[in-house]
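Participant: No sequence on hand, only this structure:
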């Protein structure tokens, strides 16, 4: 009974059910059209034997992590300024609400033209996909801070800088955490398109290149690799948040970080 509870707790049964459905769906199909789990595993072994799969994963992860980190470091101060200073919010919010609806993939050609086809254009594309999510969540967190807390700090002689450091930022951290976590998923979407168009390595390149050889199993390997990379980074981010930011109300779950009431 305890073993069954442990299996249910770790979500093994849904994955076994998904693999069973996948296998059953692939049985009457041509393997080149819908490869089953075993055929996909063979494709993964084939790619892993010469080290190409690991190389593609490392390249994609480096691009995603670099663009996500730089984008978050830029977006958090901007979000704080927009949330705290009304004139900055009034000037920048209309532009932000216009540009953020243009997907990162729409800028692939322009970024290649402006920044070249090397790593720089891909990282900047991921930064673009990251910045708006983090800005909006951070700004929302600042605006959600109760005015009574700010008045109380000001009445005790706190300066605006002290209010920012000791009132605004601690109350906004759960929103920042939610923003950077959501931005991680958009980073993977951005890198996939960038590597499909202009790359000689990476998981996106693997998926795009597999079509030339009609290697559907390689495509599935790439999709699963992206899913595992995203799952691993999300869990790592949740672990860091749970260990370092628990005092600010961070509660990591499989769906989202809890925001303060």
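Facilitator: Cool, got the structure. Note that the structure is predicted; figures quoted are calculated from it, not measured.

Participant: make it CA atoms for all contacts and neighbour counts henceforth
Facilitator: Will do.

Participant: Skipping adjacent residues, who's closest to residue 153 in space?
Facilitator: Excluding the flanking residues, the one nearest residue 153 by Cα to Cα, 6 or more residues apart in numbering is residue 163, at 6.6 Å.

Participant: give me the element the one you found is part of.
Facilitator: Using DSSP states H and E, residue 163 maps to helix 160-163.

Participant: List the buried residues in that helix.
Facilitator: By neighbour count on 16 or more other Cα atoms under 10 Å, the buried set for helix 160-163 is residue 163.

Participant: next structured bit after that helix?
Facilitator: Next in sequence after helix 160-163, counting helices and strands by DSSP H and E, comes helix 169-197.

Participant: and here's the other structure:
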């Protein structure tokens, strides 16, 4: 009896595990990301309206801000200010990125260039771009050039480190394999290093874009006559909170739109990369 009972006892866990594998797995309800974004937006507006109803520091509500936005749109002020700020941000961001990518590549590919350039890059990274405004005014005047320069500096310092890390972080196995196949340094750089660094560069561009928008308001302190930052600073003098909120929301929306465009470009350019 004992010899026949033992196989039965051993076979019971096997049948149980087989039944467990055939049992359907429970999956949670998947909510689309866009729906989650709408829920978060509605919740944020609801909290905002609730705080405004409590009269916390005379906080304007969504209705008052929407009404002020309608007035600024109707007379064309918001469009002019948005275009002026967008022009400054795009110019500074484009110039900063175009210079940061080759400088980062040089630092990452050539040890001599790294030794010569890295101290300056790291030094200026510790100096806030806003601290350069007095120097920019003295050296460049009060026109458009100092405003663009401050934005350029913020975008450049954020992007150059990402490009440098992209080159340094390239898998050495890929480079060695290309050399074994007879590829020269120029071919390796263009065919291996640049594609492998693309994700780092695009992330650096997104960070640089955020830095550019974050520097905009301070840059428009330099004798600006139009722009979202200029309009917000003028509204501050008259305690015009709805206008300040309109400027903040407009900057956030423009920055979010540009960031989504960069994210779309990142997904298209890095389809080859393994997803986790």
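Facilitator: In hand now; what should we look at? The model shown is predicted, which means the values in this text are computed figures rather than measured ones.

Participant: so what number do they get for TM-score?
Facilitator: Laid over one another, the chains give 0.89 as their TM-score (TM-score structural alignment, normalised by the length of the first structure), with 247 aligned residues with a Cα RMSD of 2.0 Å.

Participant: picking up where we left off before, how about the helix holding residue 163 of the first structure, aligned to which bit of the second structure?
Facilitator: Under the alignment (TM-score structural alignment), helix 160-163 of the first structure falls on residues 185-188 in the second structure.

Participant: And the matching stretch against the first structure, how far off on average?
Facilitator: Here stretch 185-188 of the second structure, set against the first structure after superposition, deviates by a mean of 0.9 Å using mean Cα distance after the TM-score superposition for the first structure.

Participant: Would you quantify the distance from the aligned residue in the second structure for residue 75 of the first structure to residue 172 of the second structure?
Facilitator: Using TM-score structural alignment, the equivalent of residue 75 of the first structure in the second structure is residue 100. Residue 100 of the second structure sits at a distance of 23 Å from residue 172 of the second structure (criterion: Cα to Cα, to the nearest Å).

Participant: same check, this time on residue 81 of the second structure
Facilitator: Shown here: residue 81 of the second structure relative to residue 172 of the second structure, a distance of 49 Å by Cα to Cα.

Participant: Show me where the stretch 101-250 of the second structure has its helices.
Facilitator: Along the stretch 101-250 of the second structure, counting by DSSP state H, counting those that start in this stretch, helices occupy 111-125, 133-140, 144-168, 172-180, 185-188, 194-219, 228-237, 241-269.

Participant: Tell me which of the ones you listed is the most buried.
Facilitator: helix 144-168 (a mean of 25; mean count of other Cα atoms under 10 Å).

Participant: which helices and strands does it pack with?
Facilitator: Helix 144-168 of the second structure sits against helix 77-109, helix 111-125, helix 133-140, helix 194-219, with contacts defined as 3 or more Cα pairs under 8 Å, 6 or more residues apart in numbering; DSSP states H and E.

Participant: As CSV, the ones you listed with distance to residue 60 of the second structure would be great.
Facilitator: Output for these, formatted as CSV (distance: least, Cα to Cα, whole Å):
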stretch, distance to residue 60 of the second structure
helix 77-109, 18
helix 111-125, 37
helix 133-140, 32
helix 194-219, 21
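
Participant: out of these, nearest to residue 14 of the second structure?
Facilitator: helix 194-219 (47.4 Å; Cα to Cα).

Participant: and for stretch 38-50 of the second structure, what span of the first structure is it aligned with?
Facilitator: Aligning stretch 38-50 of the second structure against the first structure (TM-score structural alignment) gives residues 12-24.

Participant: Report the buried residues of the matching stretch.
Facilitator: residue 23.

Participant: How about residues contacting it?
Facilitator: Residues outside stretch 12-24 of the first structure that contact it (Cα atoms under 8 Å, 6 or more residues apart in numbering) are 7, 36-37.

Participant: mind running it again at 6 Å?
Facilitator: residue 36 (Cα atoms under 6 Å, 6 or more residues apart in numbering).

Participant: Would you mind getting the average deviation of it from the second structure?
Facilitator: Mean for stretch 12-24 of the first structure is 1.0 Å (mean Cα distance after the TM-score superposition for the first structure).

Participant: and that stretch, how far from the chain's centre?
Facilitator: 26 Å (Cα atoms, centre = their mean, to the nearest Å).

Participant: Need the nearest residue in space to the equivalent of residue 96 of the first structure over in the second structure, chain neighbours excluded.
Facilitator: Counting by TM-score structural alignment, residue 96 of the first structure corresponds to residue 121 in the second structure. Computed as Cα to Cα, 6+ apart, the closest residue to residue 121 of the second structure that is not its neighbour in sequence is residue 157, at 7.2 Å.

Participant: which residue lines up with the one you found in the first structure?
Facilitator: Match for residue 157 of the second structure (TM-score structural alignment): residue 132.

Participant: How about residue 147 of the second structure?
Facilitator: Using TM-score structural alignment, the equivalent of residue 147 of the second structure in the first structure is residue 122.

Participant: do you know how far its match is from residue 148 of the first structure?
Facilitator: 44 Å.

Participant: go on, residue 243 of the first structure?
Facilitator: Distance of residue 243 of the first structure to residue 148 of the first structure, computed by Cα to Cα: 29 Å.

Participant: before we move on, what about residue 79 of the first structure?
Facilitator: Counting by Cα to Cα, the gap from residue 79 of the first structure to residue 148 of the first structure is 21 Å.

Participant: what's the answer for residue 26 of the first structure, then?
Facilitator: Counting by Cα to Cα, the separation of residue 26 of the first structure from residue 148 of the first structure is 61 Å.

Participant: Where in the second structure does stretch 41-50 of the first structure align, residue-wise?
Facilitator: So stretch 41-50 of the first structure sits over residues 66-75 in the second structure, by TM-score structural alignment.

Participant: Buried residues of the matching stretch, list them for me.
Facilitator: Buried, per 16+ other Cα under 10 Å, within stretch 66-75 of the second structure: 66, 68-69, 72.

Participant: Could you pull up the contacting residues of residue 129 of the first structure?
Facilitator: Applying Cα under 6 Å, 6+ apart, the residues contacting residue 129 of the first structure are residue 104.

Participant: Good, wrapping up.
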